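Student: Just to be clear, the model below is a prediction. Sequence and coordinates:
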Amino acid sequence: MSLHAEPEIRPVPPRPAYDGTSPFPRTAPLLRTPGARWQLAATAVIVAFPFLAVVLAGWVLWGNVLGPVDVVLAVVFYVLTGLGITVGFHRLLTHRSFTAAPALRLLLGVAGSMSFQGDVIGWVATHRRHHAFTDRPGDPHSPFRYGTGVRGQFRGLVHAHVGWLFAGDSSPADRYAPDLLADRSTRALARAFPALCVISLALPFAIGWAIGGTLHDALTALLWAGLVRVALLQHVTWSVNSLCHMIGERPFRTRRHDRATNLWPLALLSFGESWHNLHHAEPTCARHGVDRGQLDPTAAAIRLFERLGWATDVHWPDPRRLDGRRQ
């Protein structure tokens, strides 16, 4: 089976040789304009706002019981928005692991945008840049940014998990996602990101009120299926950036300096994204968990879409290629 072509990325000026252990060269912040400062402020709100869920959760649990409606809504919204990221933003739009029918592509984009992880074009551009410069200068969120010493790795872990969001190191969409910029529907979806975030919280609130009939029911649904769900999904996604480059197994060869690992405890919560070592060895593969017992709900969803005729040209793993990649 032939591989899908990865999206073309414009070449960048040559960088000094990297030895794999030194801190990355310092670069001047790229975001200096008033508009960029608003962007950083919006990022702060997106990241900090769900943390309120922790405080609110303590208040709700104090003398109260978490209701079954809250649990069901939280799981449903977590699955829908999580698969929007993993199936839609990641395996479809970033790596072109399959071709989706227009309606499915739009629905996945909407679901992913409701996860509070940034607009679709910015998300894809950042992730493609990560693959172009994995764990070496140019990677926007490598945990080895500050070197491989104990102190440097601790700083790098914080940077890879959440600090990179505030570094002002943008990934230009015209370089890393020109295909999405050229698509009118994707540009419209990116512009709709703020509205979709509001909808992502308004829907649990409205459904909780409709089912329970009280403001308390609406607020608990907003808390668990809105804020807590958003916070959990964000940190699971960011853990793939951070933990899945520092902890775990590396059964497959990757490019030089690429330290992506498989981290099984995150497999279910990340919908299979934490089989990160295989993903970096075969980025366009539609399945990341390729060995026995490796749960990959994202691949299962893609398989379902394929059987329904909504996904075609799926790049499933080739055992011979995988055997050639094993260490």
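Tutor: Done, it's in.

Student: going forward, measure contacts between C-alpha atoms and count neighbours the same way
Tutor: OK.

Student: and the closest residue to residue 206 other than its chain neighbours, what helix or strand is that in?
Tutor: Of all residues not flanking residue 206 in the chain, residue 218 sits nearest, at 6.4 Å (CA to CA, 6 or more residues apart in numbering). If you go by DSSP states H and E, residue 218 is part of helix 215-221.

Student: what comes up buried for that helix?
Tutor: Neighbour-count burial for helix 215-221 flags 217, 218, 219, 220, 221 (criterion: 16 or more other CA atoms under 10 Å).

Student: now what about that helix, what contacts it?
Tutor: By CA atoms under 8 Å, 6 or more residues apart in numbering, the residues outside helix 215-221 that reach it are 60, 69-70, 73-74, 204-212.

Student: rerun that using 6 Å as the cut-off
Tutor: The contact list for helix 215-221 (CA atoms under 6 Å, 6 or more residues apart in numbering) reads 70, 204, 205, 208, 209.

Student: A further structure is provided below for comparison with the first:
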Amino acid sequence: MSTEPTARSDGAEQAPASAYDGTAPFPQTEPTARRRNQWVQLVVTTAIVLLPLVALALAGWVLWGRVIGPADILIAAALYVFTGLGVTAGFHRGLTHRSFTAAPALRMLLGVAGSMSFQGDVIGWVATHRRHHAFTDCPGDPHSPFRYGTGLRGQLRGLAHAHVGWLFLGDTTPADRYAPDLLADRGMRALSRAFPALCVLTFALPFAAGWAIGGTPHDALTALLWAGLVRVAVLQHVTWSVNSLCHMIGDRPFRTRRHDRATNLWPLALLSFGESWHNLHHADPTCARHGVDRGQIDPTAAVIRLFERLGWATDVRWPEPTRLESRRL
């Protein structure tokens, strides 16, 4: 039976029904996987994952006799918001799901910000996430926590896989299939090629800002630690928690596709800028607002609303009551 995804009425892809029963481990060889340059990818991924975590060990040394300064906090907060919104408003809601159309300059700015999150180049990120929606929690999903089955041992192993383990498998997603629109965009191709330089920039900026504010190399290094490495590590793990925890823990007030177990997890809402209202997102992927019920804070939607009022974003797909109610359980 074919496993090619088909088009949905909302423009997203979805995998057709198959023999998967929702409980068995996924087949080890998946038809959508392409493996290339595995050793290079393994080295790069290891650096991306481990380098920020080294900051946690260094943090103990820095705090030994010295409390983190206000400048470190301010620089870290500013860059966390900038790069985080680059992922949520730029990579995710804008480029992946086309929840709104950004003006060209805003589109590139959000792409730069998302690239500085240290989570991969823009085309690869979008392709992987579209594949996740095509095969959510079924064989073909690159980071489902149910990859190893629904038993306790399988779920524990799957949780680790969905959070970070999938990055080490060398399972590449073909951009020509999942992101042909970005491959056809000269600006996005240039942004993708610039990813290594933007990774350097995401650490160079806090280093330079710390030196400029504090005036000493020590101030520059502590800013690099807190506003560079620690900030990147926190944002990475918040993003990965949406992949892992938000498919295993939380509420499911909206109906999703068969086997799709996306949940809402409120403790992550602020840190993820509203991305952890994940159940609604999977029920209505192109909606620009994920937190649609009362009390569900969604900072990304607020920023998109601001862009719309400024004339920088058009064709915004805001929630429609009839569409929401048709998906509510």
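Tutor: Cool, the structure landed. Remember, it's a predicted structure, so these values are computed and weren't measured experimentally.

Student: I'd like the buried residues of helix 215-221 of structure 1 as JSON lines, with distance to residue 120 of structure 1 appended.
Tutor: Below are those laid out as JSON lines (distance: CA to CA, whole Å):
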{"residue": "217", "distance to residue 120 of structure 1": "32"}
{"residue": "218", "distance to residue 120 of structure 1": "29"}
{"residue": "219", "distance to residue 120 of structure 1": "29"}
{"residue": "220", "distance to residue 120 of structure 1": "29"}
{"residue": "221", "distance to residue 120 of structure 1": "26"}
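
Student: Closest to residue 190 of structure 1 out of these?
Tutor: Ranked by distance to residue 190 of structure 1 (CA to CA), those are led by residue 221 at 26.8 Å.

Student: To which residue of structure 2 is the closest one aligned?
Tutor: Superposed on structure 2 with TM-score structural alignment, residue 221 of structure 1 falls opposite residue 223.

Student: Show me what residue 143 of structure 2 aligns to in structure 1.
Tutor: Under TM-score structural alignment, residue 143 of structure 2 pairs with residue 141 in structure 1.

Student: Residue 20 of structure 1 matches what in structure 2?
Tutor: Looking across to structure 2 (by TM-score structural alignment), residue 20 of structure 1 lines up with residue 22.

Student: and the alignment partner in structure 1 of residue 109 of structure 2, what helix or strand is that in?
Tutor: In structure 1, residue 109 of structure 2 lines up with residue 107, judged by TM-score structural alignment. Assigned by DSSP H and E, residue 107 of structure 1 falls within helix 102-113.

Student: Now do that helix: distance to the chain's middle.
Tutor: 15 Å (CA atoms, centre = their mean, to the nearest Å).

Student: and the closest residue to residue 30 of structure 2 other than its chain neighbours, which of the three is it?
Tutor: With sequence-adjacent residues excluded and distances taken as CA to CA, 6+ apart, residue 30 of structure 2 is closest to residue 140, at 5.9 Å. What DSSP: H, G, I helix; E, B strand; the rest coil gives for residue 140 of structure 2 is coil.

Student: just so I have it, where are all the helices in the stretch 201-329 of structure 2?
Tutor: Using DSSP state H, counting those that start in this stretch, the helices found in the stretch 201-329 of structure 2 span residues 217-223, 231-244, 278-283, 299-309, 321-327.

Student: And the aligned residue in structure 1 for residue 78 of structure 2, how far from residue 225 of structure 1?
Tutor: Using TM-score structural alignment, the equivalent of residue 78 of structure 2 in structure 1 is residue 76. Using CA to CA, to the nearest Å, we find residue 76 of structure 1 at a distance of 8 Å from residue 225 of structure 1.

Student: So which of those two has more stuff around it?
Tutor: Counted by other CA atoms under 10 Å, residue 76 of structure 1 and residue 225 do not tie: residue 225 has more neighbours, with 27 against 14.

Student: how close does that one sit to residue 204 of structure 1?
Tutor: Applying CA to CA, the value for residue 225 of structure 1 to residue 204 of structure 1 is 6 Å.

Student: residues in contact with the closest residue to residue 326 of structure 1 other than its chain neighbours?
Tutor: Nearest non-adjacent residue to residue 326 of structure 1, counting by CA to CA, 6+ apart: residue 252, 4.4 Å away. Counting by CA under 6 Å, 6+ apart, residue 252 of structure 1 touches 325, 326, 327.

Student: possible to save those as CSV with neighbour count and distance to residue 269 of structure 1?
Tutor: CSV is the format used below for those (neighbours: other CA atoms under 10 Å; distance: CA to CA, whole Å):
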residue, neighbour count, distance to residue 269 of structure 1
325, 15, 26
326, 13, 26
327, 9, 27
